[in-house]
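> this one's structure only:
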């Protein structure tokens, strides 16, 4: 496909985090971009500010006529869109060029030197760190989260080097052509897609086989490649780790040398692993250690990835996207490391009925590590309810005594009743939209409003 000959790009599900990055990219490159999404969000607002037209009612009559020119238009859709979507059905039935998000991303990056970041956990933060490291080299980075440094999920550079978050959902990452890639983790997830026990691992192995130059893997994964981690056998090993001023100070042993006095200010050992993965990719690519160190020290994080919303001696509020038991454990461990001895309240919104069902025991165990938990109803996303799978069922499985089911309506009131020192709001649904109200109410309660 010659993208230079395409004038119009129409997105179905344009407000998705991965879709919107590609929409921004094409808009910045002079293409006419428009799209549909189900609801108005801060992301769709930001797209509209760029001059991208977005509508929120499914129907061909809402599409600008320019995008109905079959020869000049391609249509991009996300797998999260239902198969009976009217607009998607129209484009498919009328022989338009219709591509999944992963397919168009593969087309954009196939002629670049592609740095890919895959894994069931850590890929968004790792790719954002790597994108920041590669920014002085003018790499273009497509991220699965909003980078705090750029307030965007796209870091626009030139067309020589790309950084791509390689998503395992729907086997999307198999559309990419990575030159250097890392795999951060291979924990079971997306069991609605990967219905056999070994299917997810096989998919990661297939992705690893597509890497043309160097594969980098977290220590302990059943893959051949350069390893990174905290163990002595890791090719890239973090050493002499200290916590100072809310950040990590450490050295990195590479296969050829020791890089000293590195600073990184994102809390949590899992984030230190993410930084180490990005370090390894950049080092293998050939970025100087001085540039890597400077960029790691100035990395501000990714929105909804251990994001501090309130940080005072009176109360701390943290917002995080964690929606898998392993991620919840990582958040809890990070809070304990940063705030030893403090009482921690978790407000959790489960994401997907199938994920809740498939990992019910692990969810119960990871949540029970907090001092107090408030549970919202399950966020359905693309799914219909499953009989018996509810937040009440999850609560029954938990061993923690101080737990409670709440509604969105009284969320802030319930948080205010707590005597916790640290509040973490976690989940991948619309809980992120409720954080600002909780922030305001806590700042009001503790007289922190300016």
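On my side now, so go ahead. These figures come from a predicted structure and were not determined experimentally.
> drop to CA atoms for contacts and neighbour counts, all remaining ones
Noted.
> if I've got this straight, residue 259 is in a helix?
No. When classified by DSSP: H, G, I helix; E, B strand; the rest coil, residue 259 is found to be strand rather than part of a helix.
> Excluding chain neighbours, what is closest to it?
Ranked by C-alpha to C-alpha, 6 or more residues apart in numbering and with sequence neighbours excluded, the top spatial neighbour of residue 259 is residue 252, at 5.2 Å.
> okay, pairing it with this:
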């Protein structure tokens, strides 16, 4: 596809975190960008602020006249869009060029030196760290979260080097052509798409085979590549780890060198692993280790990845995107490491009926690690309900004495009744939209 011949890019599902990064990329590169999304959000507002035209009603009449030119218009859609979508069907029936998000990302990056981060957990934080490390060499980074350093999911650089988050959902990452890649994890997930874990594992093997230069993998994964680990022997190994208040200081052994006293300001061993993966990728590319060290020290994190919203003597509010048992366990590990003597309240919104069903026992064990639990209804996203799979059913499995179901409009009130010093908001649905209100009410409570 000749992207230079495209004047108009029309996004269906433009408010998605991955879609919006590509929309922003095209907009700042001089294309006319338009789109549909189901509801307004802070992401769509930011796009509108830079001139992107967005509407929120699925109707063919809302498609701008300029986008009806089949020769100059490209349509990009997310797999989360239902097959009954009127606008999508109009474009399909009239023969427009239509690409999934992963396909257009593949088109953008195929002529670049592409560094891709894959894995069922950790890829957003790892790719954001890597994008920050690669910023001095003017890499363009497409991220699956909002990097705090840039307040954006796009780090705009030049067109020679790209950093991308390689998403395994819908086998999307097989559309990429990575030169250097990392795989952080291969835990069972997306079984509504893959059917069984072996099919997911196979897709990661196929992705690994697409890497043209160097593959880097977390030690223990059943793949051949350079390995990385914390306090274990590996090609890239972090050791002499010292823990401060939310800060790690550690040394790293690479295949050719040792670098000492790296400072990294995100809590949790899983985040140290993410930093190590990004370091390894940048080192393979050729960034000097001292420059990598300097960039790691200044990395501020990713919104909704163990994001501190309040951090005072009286109360701590943390917001995290965790929606899989492994991710919830990682948050629990971090909280217990940072606040070993404090009571912790978790507020969790399950994401997808199928994921709740497939991992119910693991969810129950992970959620049982907190002192109190408020559980919201399951966020359906792209799914219809599954009979018998409810938050009440999941709550019965959780071994926490102080636990209850709560509606979104009552969450703040219940949090205010808690005696826990640490409050953790967890989930990948729309629970993130509640955080600012919770933050405001906690501020008011502890000012009195």
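Thanks, I have it. Computed from a prediction, not measured in an experiment: that's the story for all the values here.
> Could I get the TM-score for this pair?
Once the chains are laid over each other, their TM-score by TM-score structural alignment, normalised by the length of structure 2 reads 0.99; 448 aligned residues with a C-alpha RMSD of 0.7 Å.
> I figured the residue nearest to residue 259 of structure 1 was touching residue 238, is that so?
Yes. Here residue 252 of structure 1 lies in contact with residue 238, judged by C-alpha atoms under 8 Å, at a distance of 4.6 Å.
> Where is the longest helix in structure 2?
helix 269-285 (DSSP state H).
> Which parts of the stretch 101-250 of structure 2 are strands?
Per DSSP state E, counting those that start in this stretch, the stretch 101-250 of structure 2 has strands spanning 113-118, 140-147, 152-155, 161-166, 180-183, 214-218, 226-230, 236-243, 248-253. These are given in chain order.
> average gap between the first one and structure 1?
The superposed strand 113-118 of structure 2 is, by mean C-alpha distance after the TM-score superposition for structure 1, a mean 0.1 Å from where its aligned residues fall in structure 1.
> orientation of that strand relative to strand 140-147 in degrees?
30 degrees (axes from the mean of the first three to the mean of the last three C-alpha atoms, to 10 degrees).
> With the fourth one instead?
Interaxial angle of strand 161-166 of structure 2 relative to strand 140-147 (the same axes, to 10 degrees): 50 degrees.
> and strand 161-166 of structure 2, what does it pack onto?
Under the contact definition 3 or more C-alpha pairs under 8 Å, 6 or more residues apart in numbering; DSSP states H and E, strand 161-166 of structure 2 sits against strand 113-118, helix 123-134, strand 140-147.
> Kindly recompute the last result at 10 Å.
Contacts of strand 161-166 of structure 2 with other secondary structure elements, assessed using 3 or more C-alpha pairs under 10 Å, 6 or more residues apart in numbering; DSSP states H and E, are made with helix 101-109, strand 113-118, helix 123-134, strand 140-147, strand 152-155, strand 180-183.
> again, but for the fifth one
Using 3+ C-alpha pairs under 10 Å, 6+ apart as the contact criterion, the elements in contact with strand 180-183 of structure 2 are strand 113-118, helix 123-134, strand 161-166, helix 197-209, strand 214-218, strand 226-230, helix 269-285.
> Please render these as a markdown table that adds distance to residue 95 of structure 2 and mean neighbour count to the earlier fields.
Formatted as a markdown table, these follow (distance: least, C-alpha to C-alpha, whole Å; neighbours: other C-alpha atoms under 10 Å):
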| stretch | distance to residue 95 of structure 2 | mean neighbour count |
| --- | --- | --- |
| strand 113-118 | 31 | 26 |
| helix 123-134 | 34 | 28 |
| strand 161-166 | 28 | 27 |
| helix 197-209 | 30 | 17 |
| strand 214-218 | 38 | 23 |
| strand 226-230 | 45 | 22 |
| helix 269-285 | 41 | 23 |
